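Trainee: Sequence first, then the predicted structure, then my questions.
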Amino acid sequence: MLRYIPFEGWKQTANEVNYKYPISVNTNCPHCKVRVNYKLSWATRTKIVEYAKSSCPSCQKLSIFIFITKASGSGLSGDLFINPSGDVRHSLSGIEDAHGLSTGIKNAYYSTIQAFNGHQWIATTVLCRRVLEGIVKGIVNENGKNGSPILAQQLKQLPDQIDFSKPILTLADAIRKAGNIGAHFDEDKEPDQEVAESLMDVLDYLIEYLFILPSQIEQLHNKIEKLGQSDVQELDESE
């Protein structure tokens, strides 16, 4: 099974006649789970599908990289995948195209995934809270309201900006509280894998609800509108 490596993981790239491809990437090894840097030497130059093998600097086990070309601006680039995928958490499908989600928040979300896959449970809980803070602050500021700098107060302001149901607000508050626990040292209250995994699930639900689903609904609506316009045009031409 293939695992997608987002562009943020590309450490170095090469350009060959408007053809941009990665030659060094940072990602979690599917075998030992450690985040490492892979050097990529591509065996082919088909400009359709490229293939490379690279060993993990930590455990020395081999992984296969696949680069699938696509148009990018005035040239070519593509999507990068690693095989095997390993038992790691993947970023949400559709998050890169989600409207209203800033590049900074997306990068913070990718960092959270990386921390989780690196088994850094405390860092994961803190980063989940950081992503939540960025999302909430963005919504409050976008609606022209000077919100409180305190996240708990910002969460209370959210129902004035968006039609939330109680479960969604409860999910958001759970991320805030767990992030607070992770940010302060207490041997008796350290988040473990179960807490970190649950927080990642909750964060994904929240991002899907706020950004990905609305974007997908808008795209579907636009497609249906275009279909309707083409039907009307065909009727006009047949009369």
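Mentor: In hand now; what should we look at? Numbers count the residues shown, from 1 in each chain.
Trainee: can we go C-alpha only for contacts and neighbour counts from here?
Mentor: Noted.
Trainee: contacting residues around Thr13?
Mentor: Lys20, Tyr21, Pro22, Ile23, Ser24 (CA atoms under 8 Å, 6 or more residues apart in numbering).
Trainee: one more structure, for comparison:
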Amino acid sequence: MGRPPLRYPETMRGIPLQSVIVWNSTSPPALPLRINSTCGVCNRDLSLDVSHGRYHDEDTWLAVTHCPNTQCSAVLRYMGFNIEGERFTRLYVDPSYEDARLPMSGIDLAPERIQKSYIDTLATLNSGIPSAVATLARKTLEGIVRLSYPNAESLRDRSLFKLIRDLPQSMDLGRPINELALAMRENSKLSAYFDLEQDTDAETARKMVELLEYLIEYLYVIPRRVGGIKRDFD
């Protein structure tokens, strides 16, 4: 029995066939060699080498590559269908920019290590790998919390849950962080989301990223913007 035909996922969106700018037409069906596209995660305009792509049962072309932006590196999938003559006439990409979760406004105001960790988490979410989001979200959350302590280097052996629990005692962070500290107590429902032994579905992964964005905005974005406005009026 032959392999079942490839079908494009419902999450894929069509892009213009003119996105393929170089073809190898030495033998039909023609093989795309380079595509001009936009990363569905970081929104960078790209020129991608897709010469490694192959036809499946001679009627469906597939190429899987990565965004060359080192701050993103998202997995990008391109599929071509409906061969007429020497070339296919329909081209799809996943993830597409319309479907991807965009980086939060003001992320550039966070510390560099938090920016990178957050972008890695977001790229994993947009690449459709929710099981890996928990690992990266936990890493990002831990980085956010540790950097909020004035003596972060002395806390290497403290667990994430204890760091969050004790953070309101270390500095005045206000009601949102106090509520997070209560919600993240060990064995709570919220803390279970960040347990690396638990399965993570797409909806949970999205909520974890939202939590990170709220914290980044509260701890870094709003204070810096308010400080900038204050300096303007001084």
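Mentor: Good, I have the coordinates. Computed from a predicted model, the values in this text were never measured in an experiment.
Trainee: Just give the TM-score of the two.
Mentor: Between these two chains, after superposing, the TM-score reads 0.56 (TM-score structural alignment, normalised by the length of structure 2); 160 aligned residues with a CA RMSD of 3.6 Å.
Trainee: Following superposition onto structure 1, what is the mean distance for the lengthiest helix in structure 2?
Mentor: As assigned by DSSP state H, the longest helix anywhere in structure 2 is helix 130-147. Its aligned residues in structure 1 lie a mean 1.1 Å from helix 130-147 of structure 2 after superposition (mean CA distance after the TM-score superposition for structure 1).
Trainee: where does the residue sitting nearest the centre point of structure 1 land in three-state SS?
Mentor: Centrality entry for structure 1: nearest residue to the mean C-alpha point is Ser91, 4.3 Å, by CA atoms, centre = their mean. For Ser91 of structure 1, the secondary-structure state derived from DSSP: H, G, I helix; E, B strand; the rest coil is coil.
Trainee: Mind telling me what it corresponds to in structure 2?
Mentor: Using TM-score structural alignment, the partner of Ser91 of structure 1 in structure 2 is Pro103.
Trainee: picking that back up, now intersect the contacts of Thr13 of structure 1 with the strands, please.
Mentor: Lys20, Tyr21, Pro22, Ile23, Ser24 (DSSP state E).
Trainee: So the fourth one is in contact with Ala14, correct?
Mentor: Yes - under the contact definition of CA atoms under 8 Å, Ile23 of structure 1 touches Ala14, with a separation of 6.5 Å.
Trainee: Between these two, point out the one with more neighbours.
Mentor: Using other CA atoms under 10 Å as the criterion, Ile23 of structure 1 and Ala14 rank with Ile23 on top: 16 against 12.
Trainee: any idea how far the more buried one is from Tyr38 of structure 1?
Mentor: Going from Ile23 of structure 1 to Tyr38 of structure 1 by CA to CA, to the nearest Å gives 8 Å.
Trainee: Ile113 of structure 1 now?
Mentor: Distance check for Ile113 of structure 1 against Tyr38 of structure 1: by CA to CA, it reads 18 Å.
Trainee: May I ask you to name the longest helix in structure 1?
Mentor: Secondary structure of structure 1 per DSSP H: the longest helix is helix 213-238.
Trainee: Report the buried residues of that helix.
Mentor: Buried residues in helix 213-238 of structure 1, counted by 16 or more other CA atoms under 10 Å: Leu213, Ser215, Gln216.
Trainee: Could you find the counterpart of the last one in structure 2?
Mentor: Here Gln216 of structure 1 is matched to Arg225 in structure 2, going by TM-score structural alignment.
Trainee: How about the secondary structure of Leu76 of structure 1?
Mentor: Assigned with three-state DSSP, Leu76 of structure 1 falls in the strand class.
Trainee: ok, now the one 4 residues further on?
Mentor: The three-state label for Leu80 of structure 1, taken from three-state DSSP, comes out as strand.
Trainee: can you check Gly128 of structure 2 too?
Mentor: With three-state DSSP as the basis, Gly128 of structure 2 sits in coil.
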